[in-house]
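Student: need the 3D shape of this:
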Amino acid sequence: MHELSLCRSLIELLQEQAEQHRFTRVKQLWLEVGPLAAVVPEAMQFAFEAASRGSLAEGARLHLVELPGEAHCQACGFETSISQWYQACPRCGEYQLKVLSGDELQIRELEVE
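Tutor: Alright, predicted model coming up:
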């Protein structure tokens, strides 16, 4: 379950930001997650709860903001939505899609004290 590793890294990042910006507690956290980030929302929620125990984010509410995946076909120029890596272009069938968005996993917003 790579979500636990992601959440542990997230807690470390929050701790660094707390020291830099002088906050002591995270109350809410909004994470942008694209379909190509390979994150299972339920697993991410569970992992965040486990990883945040004893940290400045213990008890914080995690909001996952799902973003769309978009790609550009380098063969025919078609732009399409995608939900997984290595999809064929729905127009020409080639496997030359360049990801434009959808692999994000980033903090959008924090509510802190």
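Student: okay, CA-based contacts and neighbour counts for the rest of this
Tutor: Fine.
Student: can you map out the strands along this protein?
Tutor: Using DSSP state E, the strands of the chain run over 26-33, 61-66, 69-73, 79-82, 97-101, 105-112.
Student: who's in contact with the residue nearest to residue 51 when sequence neighbours are not counted?
Tutor: Excluding its sequence neighbours, the residue lying closest to residue 51 (CA to CA, 6 or more residues apart in numbering) is residue 8, at 5.6 Å. Contact analysis of residue 8 by CA atoms under 8 Å, 6 or more residues apart in numbering lists 48, 51-52.
Student: now swap in residue 87 and tell me
Tutor: Residue 87 neighbours (CA under 8 Å, 6+ apart): 95, 97.
Student: measure it to residue 69 for me?
Tutor: 12 Å (CA to CA, to the nearest Å).
Student: ok, residue 25 next?
Tutor: For residue 25, the distance to residue 69 - CA to CA - is 32 Å.
Student: please provide the structure for the following sequence as well, for comparison with the first:
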Amino acid sequence: MHEMSLMESVIEIVCETARLNGARQVKSIRLDVGVLSHVDPDALLFCYEAVRHGTLAGQANLEINRIAGEGWCLDCGKTVALQKRFGPCSGCGRHRVQMTAGDELKIRDMEVI
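Tutor: Down below sits the predicted model:
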């Protein structure tokens, strides 16, 4: 399960950022996870419960925002919704679509005290 190593990295980044800014505790963490990222949000939540204890984020709430897949068609120039990686353009049906959203995993923000 690669979600465990991903969540360990998230907690490490969050706690280090909090320490560098003089925070005593992390109250909340918001993540953006793309629907095309091959990351399971439920697995992330499970892993979060396993790795947060004993850290500055030990009592933090975790919110996961799902980001829809989106791409730009190189043939017709439209921005289109993507339901899967390398999917066709919903406008012209061709497969020359450059993904612009939906494969990310990033820390959107965090609240500290």
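Student: TM-score for these two?
Tutor: Aligned and superposed, the two chains score 0.89 in TM-score terms (TM-score structural alignment, normalised by the length of the first structure); 113 aligned residues with a CA RMSD of 1.5 Å.
Student: before we move on, back to that, which of the strands of the first structure is buried the deepest?
Tutor: strand 69-73 (a mean of 20; mean count of other CA atoms under 10 Å).
Student: wait, what's in contact with the most far-flung residue of the second structure relative to its centre?
Tutor: In terms of distance from the mean C-alpha position of the second structure, residue 92 ranks first, at 29.7 Å (CA atoms, centre = their mean). Counting by CA under 8 Å, 6+ apart, residue 92 of the second structure touches 75-76.
Student: surely residue 72 of the second structure touches residue 94?
Tutor: No - using CA atoms under 8 Å, residue 72 of the second structure makes no contact with residue 94, being 11.4 Å away.
Student: out of the contacts of residue 8 of the first structure, which is most surrounded?
Tutor: Ranked by the number of neighbours (other CA atoms under 10 Å), these place residue 48 first, at 25 neighbours.
Student: contact partners for it?
Tutor: Here residue 48 of the first structure is in contact with 4, 7-8, 62 (CA under 8 Å, 6+ apart).
Student: how about JSON lines for those residues, with distance to residue 20 of the first structure added?
Tutor: Rendered in JSON lines, the data for the contacts of residue 48 of the first structure read as follows (distance: CA to CA, whole Å):
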{"residue": "4", "distance to residue 20 of the first structure": "24"}
{"residue": "7", "distance to residue 20 of the first structure": "20"}
{"residue": "8", "distance to residue 20 of the first structure": "19"}
{"residue": "62", "distance to residue 20 of the first structure": "22"}
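Student: tell me which of those residues is nearest to residue 108 of the first structure?
Tutor: Set against residue 108 of the first structure, the nearest of those by CA to CA is residue 62 (11.3 Å).
Student: leaving out chain neighbours, which residue sits closest to the closest one?
Tutor: Residue 62 of the first structure sits nearest to residue 29 (CA to CA, 6+ apart), 5.0 Å away.
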